[in-house]
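S.K.: The following block contains a protein sequence and its predicted model.
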Amino acid sequence: VSFCLVGDFDKIWREHCEDEETLCEYAVAMKNLADNHWAKTCEGEGRIEWCCSVCREYFQNGGKRKALEKDEKKALLASKTTPALNVPHTPKIEDPLPNFGLTNHEAMTEEFLHSLGKIRLLDVGSCFNPFLKFEEFLTVGIDIVPAVESVYKCDFLNLQIQQPLQLAQDAIDAFLKQLKNPIDSLPGELFHVVVFSLLLSYFPSPYQRWICCKKAHELLVLNGLLLVITPDSSHQNRRAMMMKSWKIAIESLGFKRFKYSKFSHMHLMAFRKTSLQTTSDLVSRNYPGMLYIPQDFNSIEDEEYSNTACYVRSDTEDEQLAYGFMELPDAPYDSDSGESQSSSIPFYELEDPILLLS
């Protein structure tokens, strides 16, 4: 309520991080939920498995090479259709792809080098370090209150980003294996993958979500991946405009969406870092405000109304209601192709996002 009244999200977040008792209870509950519920009920729709699958497709099975080739073709086509000028063009920071230029040979060489070492992965809001069991990753899990010892304590929102390390790959790997707990700062351009699994909706403010995405861009190497997973149990197109809005906001930082999927209870997106410079044009558009969630629009009156006494269903009524929901159609869709996995109906993204500045 105090956030709604004064909008002091820094103060709210600081007080939240200081409430260690509640945070510890939350961490234990999340681990139990993952171990005892998600592992059993999310067969075929595991968010961790999806992240691993996207990383393998991108880094090991030619996904990155194909994306770079597409960038190169687009740039070549643009150069042919743009009239020649006497003044040479200097890419601005705002240009979406100022660093597309890896040749096919260079891209394949870089991909081969990646295959020799592990993929450096930062799992933000890790809780119980689910990526640690996968051999292809050198994983760093961070959380404000870790549920297991292998996760570092870190407030990502206030993490300090330092200058990139000028070291060989094996030296960078050694650096990551010797991190001190808690983590207050990290060098930029350190990771191949940054994971935001059920993270962004945890923050009370769109601006905080924007800051997280900006930090992720700074921490990723060029052509690294940002994986964003956010909860949503509604049908396919219910949040289409919100997801389009998120896509525009995140891409404005210097990303390009590589993959999109919709599971029964979540949206899953993979973004590729396409520019070394982290752009932050907040003049032409309110990009931070575009990272909204439905809860952002809840009013104080709604909160007060929700606290009033309400009818409580019996266990039998709950079972009947749950059985009724089992009869609903379920047609998840995958990737940017726009095709449903179990339906011929295309998924259309709306062109105009919701802008909070109206």
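M.R.: The structure has been received and is ready for your questions.
S.K.: Could you use CA atoms for every contact and neighbour count after this?
M.R.: Noted.
S.K.: What is the helix or strand hosting residue 225 packed up against?
M.R.: In this structure, residue 225 sits in strand 220-231 according to DSSP states H and E. With contacts taken as 3 or more CA pairs under 8 Å, 6 or more residues apart in numbering; DSSP states H and E, strand 220-231 sits against strand 191-197, strand 266-273.
S.K.: Doesn't residue 260 belong to a strand?
M.R.: Yes - assessed by DSSP: H, G, I helix; E, B strand; the rest coil, residue 260 belongs to a strand.
S.K.: Which helix in the chain has the most residues?
M.R.: helix 63-81 (DSSP state H).
S.K.: What lies in contact with the following helix or strand past it?
M.R.: The helix or strand immediately downstream of helix 63-81 is helix 104-116, counting by DSSP H and E. Residues outside helix 104-116 that contact it (CA atoms under 8 Å, 6 or more residues apart in numbering): 59, 60, 64, 65, 68, 69.
S.K.: And the furthest pair within those?
M.R.: 60 and 69 (15.8 Å; CA to CA).
S.K.: Neighbour count: these two, which is higher?
M.R.: Using other CA atoms under 10 Å as the criterion, residue 60 and residue 69 rank with residue 69 on top: 18 against 15.
S.K.: Can you tell me the closest non-neighbouring residue to the more buried one?
M.R.: residue 104 (6.9 Å; CA to CA, 6 or more residues apart in numbering).
S.K.: and the one you found, how many neighbours does it have?
M.R.: 14.
S.K.: do the same with residue 28
M.R.: Neighbours of residue 28 (other CA under 10 Å): 16.
S.K.: Against that first model, consider the following:
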Amino acid sequence: MATEEHKYLANFIKTTHATLREEAQNFGPEVAWKRHVIRKDVLQKYASSMQKLATTYWMENNVNTKNLILCRVEWIIFQCMDYFLNGGRQKYDEREDNIKRKMSTNYVETELVTNCNCNVRNEKIDVLHFDNILDNSTKKLMLLDVGSCYNPFGNLNMFEVTAIDLNGITDKVLHCDFLNVRIGKENLFSNDKQSILQLAENSYDVVVFSLFLEYLPCPKQRYICCKKAYDLLQFRGILFIISPDSKHVNANAKLMKSWRYVLSKLGFMRIKYEKLRHVHCMIFRKSMFKCVASRWANLQALPVNDPLYQTSTAVYIPQDFRNVSSEVEQDGKEEYNTNEMISMFNELPFDGT
């Protein structure tokens, strides 16, 4: 049974999200976001509440379809190992090459299958074992962790991490508003080295959006962040998107397909999708040939007048189709149900996940 502190912290998180969304409806998303990022007291309390919830109250792990127990951090690490060290990247290089050749000869393929069925061990992943595979001679993977909060990847040999957040828990996380940060030729920092002012284009092997897109109050802002991830990744680099959802795998299948459609138009191929108990886990690869990635979207027979496909520059979540004002005014109307709230904090990147 939830304690009073447990309920108080969860309600603060829920209220913060709902308030941001309500202000986006009332004043526009840009104004709402500007107001949000200057509320330093709210951001600090939000980060502290998230840490408390994750490390004290919701420590359960997820289980995938193969009964492999792992948290979202371990899932990301395992997939990076498989892609960069176990031949995954070369596999998709060849697949893209084959599709490009077929396209150049006007070959029409009925379906492009981009899910990777990797062989995994039926036991808990030993993250340290995987990390120790890398020695000092191995080039580290450049990883950008957006909305990092704690920098869970910072102690692993395989990554050179840039961890950013509006308000990080420790000095290992740089202050950065990813939605509005500049992209240029190199990383630029504030004088005190606590904030990042510009991120370097085409420089990262991995970008991580873990429970990040849902934080943003409007579909256009989510798209902007996905476009920035595309610009920051090297060709053949990968974007992880972890999104909370406690419902069964097909409940929000239309939304997941719309995400794939929008990112395909951007130049991403979805190479992995897995539904864990409380989250959707997706990997998108920045294609060597943008036409190969967008080809999947172009082959889709889209439903007429479906709001999910009225534009290719919007990323929707279920909350976009709810009445935010009634959620704020009525205690019985919650932005997330209990399981969804548990999943969000259960998957946060803190010690003990």
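M.R.: Perfect, thanks for sending it. Everything numeric in this text was worked out from a predicted model, so none of it was measured.
S.K.: After superposition, what is the TM-score?
M.R.: Overlay of the two chains. TM-score (TM-score structural alignment, normalised by the length of the second structure): 0.69; 270 aligned residues with a CA RMSD of 3.4 Å.
S.K.: counterpart of the residue nearest to residue 69 of the first structure in the second structure?
M.R.: Using TM-score structural alignment, residue 104 of the first structure has no partner in the second structure.
S.K.: Then residue 240 of the first structure?
M.R.: With TM-score structural alignment as the criterion, residue 240 of the first structure matches residue 253.
S.K.: Who are the contact partners of its match?
M.R.: Counted by CA under 8 Å, 6+ apart, residue 253 of the second structure has zero contacts.
S.K.: now with 10 Å?
M.R.: residue 259 (CA atoms under 10 Å, 6 or more residues apart in numbering).
S.K.: likewise residue 169 of the first structure?
M.R.: 113, 114, 117, 118, 175, 190 are the contacts of residue 169 of the first structure under CA under 10 Å, 6+ apart.
S.K.: Quick check on the residues you listed: which are buried?
M.R.: Buried members of the contacts of residue 169 of the first structure, counted by 16 or more other CA atoms under 10 Å: 114, 118, 190.
S.K.: Against residue 16 of the second structure, how distant is the aligned partner of the second one in the second structure?
M.R.: Structural alignment (TM-score structural alignment) places residue 118 of the first structure against residue 140 in the second structure. Counting by CA to CA, to the nearest Å, the gap between residue 140 of the second structure and residue 16 of the second structure amounts to 37 Å.
S.K.: got it, and residue 89 of the second structure?
M.R.: Between residue 89 of the second structure and residue 16 of the second structure the distance is 39 Å, computed by CA to CA.
S.K.: Same check on residue 252 of the second structure?
M.R.: 24 Å.
S.K.: More neighbours: those two, which one.
M.R.: residue 16 (18 against 14).
S.K.: I'd guessed the more buried one sits against residue 44; true?
M.R.: No - look at residue 16 of the second structure against residue 44 with CA atoms under 10 Å: they stay out of range, at 11.9 Å.
S.K.: can you tell me which residues contact the residue most central in space within the first structure?
M.R.: In the first structure, the C-alpha nearest the mean C-alpha coordinate belongs to residue 228, at 2.1 Å (CA atoms, centre = their mean). Residues in contact with residue 228 of the first structure (CA under 10 Å, 6+ apart) are 51, 194-200, 213, 260, 267-271.
S.K.: one more time with 7 Å, if that's ok
M.R.: 195, 196, 197, 268, 269, 270 (CA atoms under 7 Å, 6 or more residues apart in numbering).
S.K.: Now the fourth one: closest residue in space that isn't a chain neighbour?
M.R.: Same thing as residue 268 of the first structure. Per CA to CA, 6+ apart, closest to residue 268 of the first structure is residue 229, 4.5 Å.
S.K.: So what does residue 157 of the second structure match up with in the first structure?
M.R.: By TM-score structural alignment, residue 157 of the second structure lines up with residue 135.
S.K.: that older thread, what lines up with the residue nearest to the centre of the first structure in the second structure?
M.R.: Counting by TM-score structural alignment, the partner of residue 228 of the first structure is residue 241.
S.K.: and the gap between its match and residue 247 of the second structure?
M.R.: From residue 241 of the second structure to residue 247 of the second structure the distance is 17 Å (CA to CA).
S.K.: quick one on the thing from earlier: didn't the match of residue 118 of the first structure look like it was pressed against residue 158?
M.R.: Yes - counting by CA atoms under 7 Å, residue 140 of the second structure does reach residue 158; the two are 5.1 Å apart.
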